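K.L.:
quick one, structure for this:
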Amino acid sequence: MPTGTADIFAALARACEVAGDGSSDFDLNPKVRPTGRTLRPAGVLVPFMETDRGVELILTQRSSALKHHPGQVAFPGGKVDPGDVDEVDAALREAHEEIGLAPGNVEVIGTLPTHETITAFRVQPVLARVREPFAFRPEPGEVAEVFTVPYAHVTDPARFVTEGRHFRGQYREFYTVPWGPYYIWGATARMLRVLADRVSR
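P.N.:
This is a model prediction of the structure:
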C-alpha cells in the first residue's frame, strides 16, 4: 500500500489504466438484475486531497429531506445535463454546486469503469486530485455534510464487509466500508471496492 503523496496519486493513476468490466448494484444479487432497461448517464467525482493528516477522500452525506437516497453517503455528482459535455463535465459541475469545489482546483486523474445503479443510472466515476485545500460549502437542501476519509481506509479491500437487508420484498447483499459515524454502503461502497481492488494489485 503506497503511503507517500506522490506514490498514492501514481497508484490512483495506474488504477484507471487497469482493464476490466463495469460494476453494478446487482453484482452480489445477479438473480434480481433487470434486463432491457435504458440507463441514464451520470458522473461522480472521486476527489482525493492532501491534508495535514495525509491524502483523504472527500465524500458527502445527503440531506435527510431528499426524496431519493436520503441521508446516504455519496460522491459529489449527478446526472448528465443537456449543457454538460460528458460525464466528466457533469461530475465537475456537480462537485462545484454540491461542495464548493471549483473546477479549476481539480486535476482529473482518470476514470474507472461505469457503475449501473438500481435507479437505472450508468455512473462514470471520475478520479481526481484536489490541487489546494478549500472550504467545504455544502449545497443547502441537498448536502447535509461534507467529510473526509483516509485514502488507506477506502483502498484496502480488507476494510470492506458484505452485509444484507430486505429491499422491496427481496433479500439483497451489498458492500459496506464504514468510517466512524459514517455508514458508507451501496453504490458508493461498490465503486470504492473496484478502486480498492485495482490499487491493491
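
K.L.:
could you use CA atoms for every contact and neighbour count after this?
P.N.:
Will do.

K.L.:
how many other residues sit next to Arg193?
P.N.:
A total of 23 residues lie near Arg193 under the criterion other Cα atoms under 10 Å.

K.L.:
assess the claim that it and Arg159 are in contact.
P.N.:
No: here Arg193 does not reach Arg159: they are 9.4 Å apart, not a contact under Cα atoms under 8 Å.

K.L.:
tell me where the protein has strands.
P.N.:
Using DSSP state E, the strands of the chain run over 23-24, 40-51, 54-62, 73-74, 77-79, 106-111, 115-116, 121-130, 143-150, 161-167, 170-176.

K.L.:
can I get those in a markdown table including mean neighbour count?
P.N.:
Output for the strands of the chain, formatted as a markdown table (neighbours: other Cα atoms under 10 Å):
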| stretch | mean neighbour count |
| --- | --- |
| strand 23-24 | 20 |
| strand 40-51 | 23 |
| strand 54-62 | 21 |
| strand 73-74 | 24 |
| strand 77-79 | 24 |
| strand 106-111 | 18 |
| strand 115-116 | 23 |
| strand 121-130 | 24 |
| strand 143-150 | 18 |
| strand 161-167 | 11 |
| strand 170-176 | 17 |
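
K.L.:
compare with the first, here's sequence two:
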Amino acid sequence: MPDPLAPVLRALTLESGASSDFDLNPDVVLPKGRKLRPAGVLVPIELRGDIPHVILTKRSSHLKHHPGQIAFPGGKQDEGDADVTAAALREAQEEIGLPVDNVEVLGTLPAHETVTSFTVTPVLGLIRDRFEIIPEPGEVEEVFSVPLAHVTDPTRFSVQSRRWQGTRRHYFTVPFGPYYIWGATARILRGLADRMQSP
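P.N.:
From the prediction side, this is the model:
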C-alpha cells in the first residue's frame, strides 16, 4: 500500500515563495518599514484508516478579530516559545486540547503575511494517536475535520471578493459542507495544493 502521506512529504521538499493576503490584490501598496510579528499555525493531519484529514477550528463569533472564521489552531509567538513551531504546538494544545507530544512535526511551508501584520509559518504535523478534543472556551466555537484531498484539490478553490477598508479585496475560498474556508487559511491550503499537484 502506498504511504497516504507521501504526497504531503514530497510537497514539503519543493521550493516555493512566500504567500500573503495580498497575492490576489496587486494594487495594494504596503507601507514601507512595516513590522511583521512572527506567528505559527498548526496544520494538524490525522489518519482515519488510510485517509488523511485536516483538523480546523471555527472561531467564536464573539471574538474581536476574525469572529466566526475558519482557522488553523495557532497564534503569535510568545517570549516563552522557542520558535514559531513551538508557538503553533502550544496554541494547538490550548485551542483544541492536542497534546504537544502527540504531534510528529513533518515540516513547514513558506511564511504567509496577513493583513493583520503577522508573518505566519504553517507547521504540518501528524497526529500520532486519537485524542480528546477540548475546544478553548470563548475562543473556539467548533472543531471539525475535512479530508486533505478536498482542501488540496485546486478545482475546489474559487476566487471571490468583498469590500475591505474601502477597496475590493479578492481572496481564495475552498468551501466544505457548511464551512466557508477563506482568507489566510484558504491561501495557505492553496499553496499546499499547488505543491502537491506540482509534477
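
K.L.:
Ile99 of the first structure: which of the strands of the first structure is closest?
P.N.:
Among those, the nearest to Ile99 of the first structure by Cα to Cα is strand 143-150 (7.0 Å).

K.L.:
contacting residues for Leu101 of the first structure?
P.N.:
95, 134, 136 (Cα atoms under 8 Å, 6 or more residues apart in numbering).

K.L.:
from these, which is closest to Thr5 of the first structure?
P.N.:
The nearest member of the contacts of Leu101 of the first structure to Thr5 of the first structure, counting by Cα to Cα, is Phe134 at 18.1 Å.

K.L.:
that closest one matches what in the second structure?
P.N.:
Counting by TM-score structural alignment, Phe134 of the first structure corresponds to Phe131 in the second structure.

K.L.:
ok so, going back, out of the strands of the first structure, which gets nearest to Glu87 of the first structure?
P.N.:
strand 40-51 (4.5 Å).

K.L.:
can you check which part of the second structure the closest one sits on?
P.N.:
Taking TM-score structural alignment, strand 40-51 of the first structure hits residues 37-48 over in the second structure.

K.L.:
how about the contacts made by the match of Phe134 of the first structure?
P.N.:
97-98.

K.L.:
just Pro110 of the second structure next, same as before
P.N.:
By Cα under 8 Å, 6+ apart, Pro110 of the second structure lies in contact with 16-19, 121-122.

K.L.:
closest one to Pro52 of the second structure out of those, please.
P.N.:
Pro122 (17.2 Å).

K.L.:
my guess is the closest one contacts Pro38, does it?
P.N.:
No: in this structure, Pro122 of the second structure is not within contact of Pro38 by Cα under 8 Å, at 11.2 Å.

K.L.:
where's the most far-flung residue of the first structure relative to its centre relative to Val32 of the first structure, distance?
P.N.:
Going by Cα atoms, centre = their mean, the residue of the first structure most distant from its centre is Gly169, 26.9 Å out. To Val32 of the first structure, Gly169 of the first structure is 11 Å away according to Cα to Cα, to the nearest Å.

K.L.:
next one: Pro157 of the first structure
P.N.:
Pro157 of the first structure is 25 Å from Val32 of the first structure, by Cα to Cα.

K.L.:
between the two, who's got more neighbours?
P.N.:
Pro157 (19 against 12).

K.L.:
surely that one meets Val194?
P.N.:
No: with contact defined as Cα under 8 Å, Pro157 of the first structure does not count as touching Val194 (9.0 Å).

K.L.:
what residue of the second structure matches up with the residue farthest from the centre of the first structure?
P.N.:
Per TM-score structural alignment, the equivalent position to Gly169 of the first structure in the second structure is Gly166.

K.L.:
need the contact list for Asp191 of the first structure.
P.N.:
I think there's a mix-up here, since residue 191 of the first structure is Met and not Asp. Met191 of the first structure touches 23, 115, 125, counting by Cα under 8 Å, 6+ apart.
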